[in-house]
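> For reference, the sequence and a predicted model appear below.
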Amino acid sequence: MVVTVTYSPGPHLDRFLASLSLATDRPVKVVIADNGSTDGAPEQAEKRYPNVQLLRTGSNLGYGSAVNRGATQITDAECSEFFVVANPDVQWGPGSIDLLLQAADRWPRAGALGPLVRDPDGSVYPSARHQPSLVRGGMHAVVGPLWKSNPWTAAYRQDRQDPSEREVGWLSGSCLLVRRAAFDAVGGFDERYFMYMEDVDLGDRIVRAGWQNVYVPSAEVLHHKGHSTGRDPARNLAAHHRSTYTFLADRYPAPWQAPLRWTIRGALAARAGLVVGSSRRKQAKGR
């Protein structure tokens, strides 16, 4: 069972579905949770591929909320233990789903397992990371854009570690094998996150519930990153900062921690103002 979320995915969706036969020899049902596409691609996919079910969510709910809706379509007969969550701009590598399932046998407490994710240029995307602590995550956010090789970013992204099968803090939501029991135990994705950080939050709650996030680099996918995130960079940057505040505020909820939350909010607002403004100026120059 595979759940993917679409928002006018264009040709990415057909490549996603066509390459799925490389990922596993098992019969696979695909639920497309569509957030209001206008390009006709989800409808065409449902007609072309007999294993595809199109679920219209009714509006643009965001990624995590749409995945949750898609997961409700899973029956016990179709998925007794695992299902896959993946972006429609993923291209599957040979045996990628089967390799994730094999790893799940080696890690019986794995709530989520993620493959090695390659960018379109062939480089490895840091899809398996530590949780963003205040110091590590804060320094990554503040220093990272100016000093790419800083030690806090390297530690957070685990850039200097060779790919190895291991437990990590969280995994990119672009492609995950999810254990249904773990997903149900934590209530799926937190629907307050419209865009960004929903995978960080899910990974954190999986660990807090006694499960593990496991990186499986023997399984590979290619992520084209052309689905929706590049359409309005300034809007996406603003959304990222809002989601980051939601995530951090949840981790420091006590009344006596209010000054820390205020500081986090102020710092993120200042950073958002700078990066969003810079992005809009670049967009204006490019017109």
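Sure, I can see it.

> all contacts plus neighbour counts: C-alpha atoms, from now on.
OK.

> Residues contacting stretch 135-153, please?
Outside stretch 135-153, the residues that touch it by Cα atoms under 8 Å, 6 or more residues apart in numbering are 131-132, 155-156, 271.

> after the strand ranked longest in the chain comes which helix or strand?
In the chain, with assignment by DSSP state E, the single longest strand is strand 212-223. Using DSSP states H and E, the next helix or strand after strand 212-223 towards the C-terminus is helix 233-251.

> List the buried residues for the longest helix seen in the chain?
Scanning the chain for the helix with the most residues, using DSSP state H, yields helix 258-286. Neighbour counts using 16 or more other Cα atoms under 10 Å place 261, 264-265, 267-268, 271-273, 275-276, 279 of helix 258-286 among the buried residues.

> Which strands or helices does the longest strand of the chain pack on?
With contacts taken as 3 or more Cα pairs under 8 Å, 6 or more residues apart in numbering; DSSP states H and E, strand 212-223 sits against strand 90-92, helix 96-106, strand 110-118, strand 166-168, strand 170-171, helix 198-208.

> next up, a second structure to put side by side with the first:
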Amino acid sequence: MLICCFNPTLLQVSIIIVNYNVRHFLEQCLHAVYHAIQGLSAEVLVIDNASTDGSLEYLQPLFPQVQFIALQDNLGFAKANNHAAKLAKGQHLLFLNPDTLLAEDSVQKMLALMEAKPQAGALGVRMLDGAGQFLPESKRAFPELIPAFFKLTGFARLFPRSAFFNAYALGHLNENQNHPVDVLAGACMLVRRDLFQQLNGFDEQFFMYGEDIDLSYRIKQAGYQNWYCADTSIIHFKGESTRKGSSNYVQLFYKAMQQFVRKHYSGSKSALIVQGLQIAIVLRAGISLIKRFVTSIGMPLIDGLIIFSLFWLSKHYWETNIKQFPFVHDQIIILVPAFVLVYWLAAAFSGLYNRIYAPKKILSALGIALLSTLAAYALLPEGWRFSRAVILLGSIGSGLGLWLFRWWLLRIRWLKPDATGQVIDRAVVLVHAHDQAAAQSFFQSMQLDTRVVQWCNNESDCEQAVVANQAHETILVSGHLSMHQLIAFADKLKGKTALRFHHAGSRSIIGSDSKDSSGHTLSK
């Protein structure tokens, strides 16, 4: 085990950021970084992987204190970080993604925990996505067959706190407490410089994904621990890299997992896990196809099947338990298709099939179908009438079945919560009074001021304004309001509204609605 000694000639920390075509995210990131290293001896190195969006030309005049390193080719995450690490002068190396926002206390809290835990070789933090939701990859286990299978097939999402089903994300460990863990995320990873050098840095065979898992594994093999630090939280948008929900992400990520397994596991265990991962990738692709079908043309068909089944069960129950004789005619053959047709029309008109979870719209569509059916029932010949109770019972059963089906789709994130009532062009801004004039001027220059329905100077007023104005998005302005406050507020909102971030005096606004969605940027 390497003994780490303090070197007074070194800075406390070197922050290394690899950039590729995300200049506006990096602009906001660097503003947050410089507030986070106040009072520390630190340096910031940005290594640009041959960006084509003019990142260097845009950012160098804004941040002359940053050491920018321009590469002629995209070397990938591992090679670029290793290149910068050789130039770094810090006792600790903080590898940071450009689509992150640090709180003012983030670096200090990480360094404090590293000092308090001499056995810690590396350290990661509690991360939230751009919607304020906790990112489970903040703490992870090493790849194993069963946990990887549950992650790929979605069982981990159904049981997020299970030590068995969500073992990969260590779901049983409290996200608000510090823990030694297996794997830290490379999006924000603090590593002891001498240990990083001893291990020869990131393995450059990994181009994208897997580098952090591999380094975490080698750190533990060297006798150190990897620590998850819940003392501070950061934002990690993730929207400007490969989308996590995409098939391309699945292929890249799990190929990296296979590469890791082949490198570190041997014999039958390695072969078994690799084969299992390949099977899981095929299953995930199949699940993706099923998801596309279910959430598009399949949804109305499944709705019709649920309604037909529950009407048939209601009819059968009524025949066998209430009226002890069969119906004269099999009226259900005519009744249910008519009921379903009216339900489909009402559901489509209300937007129920827009991949959202909307129980009120289910009730509305069922109510229209029920009233229409009862009206038509009254016009039937006497010999064709059977029982209004069957229609009512079938409708109630259908409502329950449709709700349970959509509740399950919501749980596995195939549907989104209903945003009905939120007005897309309405935004609420949380900004300190000292920064409000500058923010208003920027918004006017971007022609965004017409979307802002209320300017708020504290979190309580902002939260009330979002509800009162049915606002679709909330823009959080850092400056005199600390990023620590804004991250805590985002954590409190947890997806109730779309979140955007802007540093007072900067030239851009950034955001991402979830880890599965592309990022949003607005700039001059």
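Perfect, I can see it now. Everything quoted here is computed from the prediction, not taken from an experiment.

> what's the spacing between the residue nearest to the spatial centre of the first structure and Ile97 of the first structure?
The residue lying closest to the centre of the first structure (Cα atoms, centre = their mean) is Gly173, at 1.9 Å. Gly173 of the first structure sits 15 Å away from Ile97 of the first structure, going by Cα to Cα, to the nearest Å.

> Repeat that for Arg106 of the first structure.
From Arg106 of the first structure over to Ile97 of the first structure the distance is 15 Å, taken as Cα to Cα.

> who's more crowded, these two?
With neighbours defined as other Cα atoms under 10 Å, Arg106 of the first structure and Ile97 compare such that Ile97 has more, 28 against 10.

> now the aligned residue in the second structure for that one, nearest residue through space, not along the chain?
Here Ile97 of the first structure is matched to Val107 in the second structure, going by TM-score structural alignment. What sits nearest to Val107 of the second structure in space, not counting adjacent residues and going by Cα to Cα, 6 or more residues apart in numbering, is Ala36, at 6.2 Å.

> okay, now the one you found: neighbour count?
20.

> Trace stretch 423-442 of the second structure over to the first structure and give me the residue numbers.
Going by TM-score structural alignment: stretch 423-442 of the second structure matches no residues.

> Oh, that last question was meant for stretch 455-471 of the second structure, not what I typed.
Per TM-score structural alignment, stretch 455-471 of the second structure has no counterpart in the first structure.

> what does stretch 231-240 of the second structure give?
With TM-score structural alignment as the criterion, stretch 231-240 of the second structure aligns to 218-227.

> separation between Ala488 of the second structure and Cys29 of the second structure?
Distance, Ala488 of the second structure to Cys29 of the second structure, by Cα to Cα: 17 Å.

> More neighbours: which of the two?
More neighbours surround Cys29 than the other of Ala488 of the second structure and Cys29, with 22 against 18 (other Cα under 10 Å).

> Tell me the residue in the first structure aligned with that one.
That one, Cys29 of the second structure, aligns with Phe16 by TM-score structural alignment.

> who does the host helix or strand of that match touch, helix- and strand-wise?
Phe16 of the first structure is part of helix 12-23, with elements assigned from DSSP H and E. Contact analysis of helix 12-23 of the first structure by 3+ Cα pairs under 8 Å, 6+ apart lists helix 41-48, strand 90-92, helix 96-106 as its packing neighbours.

> what about the ones you listed, which gets the closest to Gly169 of the first structure?
Gly169 of the first structure sits nearest to helix 96-106 of all those, at 16.7 Å, using Cα to Cα.

> what does that closest one rub up against?
22-25, 110, 113-115, 177, 216, 218-221.

> Give me the mean distance between it and the second structure.
With mean Cα distance after the TM-score superposition for the first structure, helix 96-106 of the first structure departs from the second structure by a mean of 0.6 Å once superposed.

> Now that helix: buried residues?
96-101, 103-104.

> how far off strand 212-223 does that helix point, in degrees?
Following axes from the mean of the first three to the mean of the last three Cα atoms, to 10 degrees, one obtains 170 degrees for the angle between helix 96-106 of the first structure and strand 212-223.

> before we move on, the earlier item: emit the PyMOL select command for whichever of the contacts of stretch 135-153 of the first structure are buried.
Selection of buried members from the contacts of stretch 135-153 of the first structure for PyMOL, criterion 16+ other Cα under 10 Å:
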select buried, resi 131+132+155+156+271
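
> Make CSV from the contacts of stretch 135-153 of the first structure and add secondary structure and distance to Arg242 of the first structure to it.
Converted to CSV, those look like this (DSSP: H, G, I helix; E, B strand; the rest coil; distance: Cα to Cα, whole Å):
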residue, secondary structure, distance to Arg242 of the first structure
Gln131, coil, 17
Pro132, coil, 15
Ala155, helix, 23
Tyr156, helix, 20
Arg271, helix, 11
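
> Nearest to Thr246 of the first structure among the contacts of stretch 135-153 of the first structure?
Pro132 (13.1 Å).

> any idea how far the closest one lies from Tyr156 of the first structure?
From Pro132 of the first structure across to Tyr156 of the first structure, the span is 7 Å (Cα to Cα).

> so who does the aligned partner of the residue nearest to the centre of the first structure in the second structure touch?
Under the alignment (TM-score structural alignment), Gly173 of the first structure pairs with Gly186 of the second structure. Residues near Gly186 of the second structure by Cα under 8 Å, 6+ apart: 95-97, 211-212.

> three-state assignment of Gly186 of the second structure?
What DSSP: H, G, I helix; E, B strand; the rest coil gives for Gly186 of the second structure is coil.
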